[in-house]
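Student: Any chance you can model this:
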Amino acid sequence: MADRINEGLSRFIAQLKYEDIPVEVTTHLKNILLDSYGCGLFGSTTPWMKIYKDVLLKMSDRQEASVWGTNVKTSVTSAMMLNGSAINSFELDDTHTDGIIHVSTGVLGCITAFAETLGTVSGKDFLTAAVLAFEVACRVAAPIGMELAHQGFNNTGTCCPFGSAAGVGKMLGLSKDQMIHAMGITGNWSSGLQAVQFASMAKRIVPSKSSEGAIIGCLLAKEGFTGIEDVFENKFGGFYNCFTDDIYNVERTAGELGERWELLGIGLKFYSTCRSKHSTIDTLRRFKQEHPEINPDDVKKIRVGTTSITHKYSVNADAITSVVAAQLSHPYVCAVTMLEGNAFVDQFNEEKIRDQRILEYAKKVEVYPDEEIENLPRNLRYTVKVQIELNDGRVFNLRTEYPKGHPLNPFTEEELLWKFDSLAGKVFDCADRRKKIVDAVMHLEDLDNVKVLTNLLRKEA
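Tutor: Below is the predicted model of the structure:
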């Protein structure tokens, strides 16, 4: 009889050694980690994160883990929630294409805070735990990304607790059997609603909160507490039964462990918007570059064909009431790209989302579900068709499949460092400090203690 999913994953988690991990995997993950720490540092400066921090800091006087970008320490769970949320706080964080999860916001805040709290984790051991956290989260999500999203569940908050449990459990040295129970406890915290996407500040904090269960689950399992052993396949309220009506793929989730690496499907974001908008932004920027003679006001209409889930994720031009709504709005994103040439952090603030020229331009944009794109393989789900109609009657038909930052259209080293510097520079104006963070991440395996990195991510008192 084949292993249950939980048993296969838990054995892999307990047995994996740093030496077993291909260089390709650690290299890709380090790029993701650097990008995500930059996102988290920038996120710590946002107004919604200040509110969240002020509330959570009043709930604990423990001094276990750092709040990035500040001189504050707090409890491991509060630090986990704050730092994970900061990564997600401005739509800049990574995305796994098939799973539709922002992996770092779900797992990195958790495992970094836990490693700092333990205080004895080497860089090599942390990197091993991080590989497991990202890999397991991606494997749980990969077969069901579309199904979860269409059902209305928050993919990241639902799937990433298992990844966090993998990383925390590895740092605790859990055995295979203990890990099975840790996963079976953690699964009870899987949560999150897609409706949070469209306007509220709550969108920023859902994914990291659910990974609180990973810390609790692993600590309980270490003491002999038991969980749902068949947490994934149980036909009455198991993970896949509950969230997808039994849609799952045992091989995709638990097959070829250590041979096929799902985390290589994680891409980075070049723009400050929902990932599903990035192919459109790339298309419009390319159009502007190829046709400098065409002014934005020469455009009569823009039609964007997408998947049905991307269509659902788009806020209409007349419903842009907040920064998060603008970042989820295809019409707004098209408008700022055409008018300002980009959709990065400077295009999303309270002043811009009330700019009548941008809002009026957004009304030129129509987004529709395209049947051909809907039927493409999942790895092509970011494909868009963009039709640009000019006032003089000319029509341009464009298509983009892989947005900038996708694994098949990756950042250059210069682009990765530019993004990190741009974001981290909002907290640390000292270039030498930013370089030390880069060096620590890119040479994690050489650190005697991961606290070298966490100390660099916090401000001095």
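
Student: only C-alpha atoms for contact and neighbour calcs from this point on.
Tutor: Fine.

Student: For the most centrally placed residue in the chain, which non-adjacent residue is closest in space?
Tutor: What sits nearest the mean C-alpha location of the chain, by Cα atoms, centre = their mean, is His102, with 1.9 Å. Of all residues not flanking His102 in the chain, Thr95 sits nearest, at 4.5 Å (Cα to Cα, 6 or more residues apart in numbering).

Student: Could you also give me the structure for this next sequence, so I can compare it with the first?
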Amino acid sequence: MADLAINEATDASHGCSMTESELALDENVGTTNALCEWAIGLKFSDIPRPVLERVKHLILDGIACGLVGGHVPWSEQCADAIFDYEPPGYCNVIGYNEKLGPLAAAILNGAFIQATELDDYHSTAPLHSASVVLPALLAAAQCLSTGNGRGDQAKQKVVSGLDFLLAAVVGFETGPRAGLALGGAELLTRGWHSGAIFGCPAAALASARLLGLAPADAESAVGIACTQAGGLMAATYEGMVKRVQHAFAARAGLFGALLARNGYVGIRKVLERRYGGFLSMFSQGNGAVPPYDVRRVVDGLGERWEIFGIRVKLHACVGGCHGQVEALAQLQQAHPDRFEKEKLRHITSIRVGLSSPIFAHDGWEPFQRPLETTGAQMDAAYIGASQLVDGQVLLEQFADRNLNRDEVWDLVMKTSCYHDRHFDQPHFACGARVTIDFDDGFKVETILDQPRGYNPPITDEDIRRKYRTLTPSAVDDELRLQRIEDLILDLENVDDVSELIGLLALPTKNVL
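Tutor: Next comes the predicted model:
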């Protein structure tokens, strides 16, 4: 598969030798088609067992986040608005009795998975894969099981767990590859919400695979999804819309697949087109030479799995600050007498060195007190102060009642962040250098290149433990939680995913 779109050293239309830079921008290389052919043709036997196991656990982690995130205050406000303005439909919503049409259901389910900053992230191509892929697939599955569509499409089709799992593999693999072709975190540095952009082709191809589209129709779906891509990272500072921007990508991808299913033709070659193409347009202004590399989309496809770059969060904040949190935890462990809560007032300054994209994304100075929950979970100074005061960065630290504590804000105001080029090295982007000065002249510093879960990754057992720790706060029924876990972890042997979808829709409660 790696040969499909990257090994042509000759321009097919001109017969002339091409430079590496020209190859990276070649719109005749057929990348979008090659990706779609792979996605639609993927077989169970093509996927190594470790990949399948990892994807099932990523699904479990995303579902845990959705169950916990469905009734936090900002999710309830989103749900109230959508239930007010969208008509009832046939698709379930996580944690609610009401049903919606597929596009509206995808919005809510995506917003719930991303609601608490506990969902996955990719370490080199930043996106939250579960909040993009799973909402699209849950809705697409119910389109099939309820027989919505025209002609032969109107026949009800049972969606097996294996069908769902293969489509999830497609989505989880596609998003990071689109992101890597755009330079990974570079898009984030320039202020785009990268995952809301990378996620569009991921949701489109996952949905197209589950809906049984032909490769040409899948390419239409990707084209329709990519022309809707967007997302502004100014959503970091305040408000609630940051929680729903990955859901916009889920909806865009699902919408593209549903239109293509009915014969609507989208943009061909959307990834590689030089004029108005996905990679061409979202790379403009980045200063790189070449500005994008279309070959990264399919390089090693089916042989090297970007799925293993998807990280699982252990802290309820932006993934880029996990290195900072863990660096502070190391200092607290190494110097327990210095970091006793009542002695934190003796700290005179905290300096935090971050990679370029994380400094741009999270190193900003707080401009108001208190921050709103979104801003607090995205601000390195507030996140670090919470770790110092509470010894943890979990949902409790961002509840409304905790956002204006004097002991936290004293440390926030003593914190300054800066760009440290050390962390611009590959795979160091979420690391941090932390330097702390005390009023008696004592100084401590530590460098943490990679937070937990990089090398080695968080284990599948850790993910199961996270699910079992998180979800009881939202669901009282232990048997329900166990059944959800059992179904997900045995997806390839599940005859019909309707039971799983129904279990997710039973009411949940507010964890805050």
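
Student: so how far is Asp462 of structure 2 from the counterpart of the residue nearest to His102 of structure 1 in structure 2?
Tutor: Aligned by TM-score structural alignment, Thr95 of structure 1 pairs with Tyr121 of structure 2. From Tyr121 of structure 2 over to Asp462 of structure 2 the distance is 16 Å, taken as Cα to Cα, to the nearest Å.

Student: For those two, indicate the residue with more neighbours.
Tutor: Tyr121 (24 against 15; other Cα atoms under 10 Å).

Student: my guess is that one contacts Val132, does it?
Tutor: No. Look at Tyr121 of structure 2 against Val132 with Cα atoms under 8 Å: they stay out of range, at 11.2 Å.

Student: Where does the equivalent of Lys300 of structure 1 over in structure 2 sit, in terms of helix or strand?
Tutor: By TM-score structural alignment, Lys300 of structure 1 lines up with Thr348 in structure 2. Assigned by DSSP states H and E, Thr348 of structure 2 belongs to strand 347-354.

Student: what's the average distance of that strand to structure 1?
Tutor: Strand 347-354 of structure 2: mean distance to aligned residues in structure 1 after superposition is 1.5 Å, counting by mean Cα distance after the TM-score superposition for structure 1.

Student: Can you tell me what Trp429 of structure 1 aligns to in structure 2?
Tutor: Heads up, residue 429 of structure 1 is Asp, not Trp. So, by TM-score structural alignment, Asp429 of structure 1 is matched to Asp476.

Student: Next, count neighbours for the corresponding residue of structure 1 for Glu86 of structure 2.
Tutor: Superposed on structure 1 with TM-score structural alignment, Glu86 of structure 2 falls opposite Ser60. Neighbours of Ser60 of structure 1 under the rule other Cα under 10 Å: 13.

Student: Return the residues in contact with Ser60 of structure 1.
Tutor: 74-75 (Cα atoms under 8 Å, 6 or more residues apart in numbering).

Student: now swap in Asp460 of structure 2 and tell me
Tutor: For Asp460 of structure 2, counting by Cα under 8 Å, 6+ apart, the contacting residues are 53-54, 57.

Student: Which of those residues fall in helices?
Tutor: Using DSSP state H to define helices, the subset of those located there is 53-54, 57.

Student: what helix or strand does Ser36 of structure 1 sit in?
Tutor: Secondary structure (DSSP H and E) places Ser36 of structure 1 in helix 23-43.
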